[in-house]
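A.B. asks: predicted structure and sequence below. I'll ask about it afterward.
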Amino acid sequence: MIRKIFFACSLMLALDLRATEAFPRDVQKFIDDREGCDHMRGEEPEPGDRQRARELKREMDRLCKGTDRKLAQLKKKYAASAIVMKRLGEFDPQIEAAVPEK
């Protein structure tokens, strides 16, 4: 039973790693940063929690700034790659104006 579970987990990990390797390094870095950005944009600090608000702002600054421009550059660079364009097409092309100033 444990071997079956281990095998299933190993297989899922291998498939996940292969999917990650399907993208060029610059595209994967963008995906990782942008997914982090999108996560931070969805976070709401408790009212009055200034420390958490600062943490969220710092992380959004780090992960979100420049992503609109970077997404446009990557789409131009990889326009001939259907798999890359499909993945990049999942991201909203203009989010920086929507990132709140806290």
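C.D. replies: Good, I have the coordinates. None of these values were measured; they are calculated from a predicted model.
A.B. asks: for the rest of this, base every contact and every neighbour count on C-alpha atoms.
C.D. replies: Noted.
A.B. asks: what helix or strand is the residue nearest the centre of the chain located in?
C.D. replies: Residue closest to the average C-alpha location in the chain (C-alpha atoms, centre = their mean): Glu35, at 2.1 Å. Per DSSP states H and E, Glu35 falls inside helix 25-41.
A.B. asks: what residues does the longest helix along the chain touch?
C.D. replies: Assignment by DSSP state H gives helix 2-21 as the longest helix of the chain. Helix 2-21 is contacted from outside by Gln28, using C-alpha atoms under 8 Å, 6 or more residues apart in numbering.
A.B. asks: between it and helix 25-41, how big is the angle?
C.D. replies: Orientation check (axes from the mean of the first three to the mean of the last three C-alpha atoms, to 10 degrees): helix 2-21 against helix 25-41 gives 110 degrees.
A.B. asks: next, the one to line up against it:
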Amino acid sequence: MRLLPMKPSVVNIPPPPYVPDLPPSDGAADIQPFPDEVTRYMVDRDSCDHFRGEEAYDPERLAYLQDNIAALCTGTDARLALLRHRYAHVPAVISALSGYDDRIEGNASQ
């Protein structure tokens, strides 16, 4: 009986080395991540906006959406104003926050 060579398993194949598509720019080393409170806000607000955009097609779904909107959206107007004030001197943060509506509370379904 002749044994055939085993095909390599996906588990046994190492990933290819990472090769960037483009060389890094001169300012690449200067990139700093957003402050934690800004990142946390963006995650919370994006989650809030997700539920605000969902359709309430039955009473159970409406209750589910209202619970999530209350948990995720409450306080976001004040937090956004605070972050915009606190980081007014950081253009990257202001740019990242510019896509968020100033006031959504009390109008969470739009």
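C.D. replies: Structure received. What you see is a predicted model; the values in this text were computed from it and never measured.
A.B. asks: circling back to that earlier point, how about the residue nearest to the centre of structure 1, what's its match in structure 2?
C.D. replies: Matched to structure 2 by TM-score structural alignment, Glu35 of structure 1 sits across from Asp46.
A.B. asks: Ala98 of structure 1 too?
C.D. replies: Using TM-score structural alignment, Ala98 of structure 1 sits opposite Asn107 in structure 2.
A.B. asks: kindly report the same for Ala80 of structure 1.
C.D. replies: So Ala80 of structure 1 corresponds to His89, using TM-score structural alignment.
A.B. asks: that match: which element?
C.D. replies: Here His89 of structure 2 is assigned to no helix or strand, by DSSP H and E.
A.B. asks: what's the separation between it and Leu83 of structure 2?
C.D. replies: The spacing between His89 of structure 2 and Leu83 of structure 2, counted by C-alpha to C-alpha, to the nearest Å, is 11 Å.
A.B. asks: burial check on the match of Ala80 of structure 1, number of neighbours?
C.D. replies: Using other C-alpha atoms under 10 Å, His89 of structure 2 has 10 neighbouring residues.
A.B. asks: how would you label the aligned partner of Lys70 of structure 1 in structure 2: helix, strand or coil?
C.D. replies: Using TM-score structural alignment as the criterion, Lys70 of structure 1 maps onto Arg79 of structure 2. Under DSSP: H, G, I helix; E, B strand; the rest coil, Arg79 of structure 2 falls in the helix class.
A.B. asks: quick one: residues contacting the closest residue to Arg79 of structure 2 other than its chain neighbours.
C.D. replies: Spatially, and ignoring its direct neighbours in sequence, Arg79 of structure 2 is nearest to Tyr41 (7.5 Å; C-alpha to C-alpha, 6 or more residues apart in numbering). For Tyr41 of structure 2, the contacting residues are 76, 79-80, by C-alpha under 8 Å, 6+ apart.
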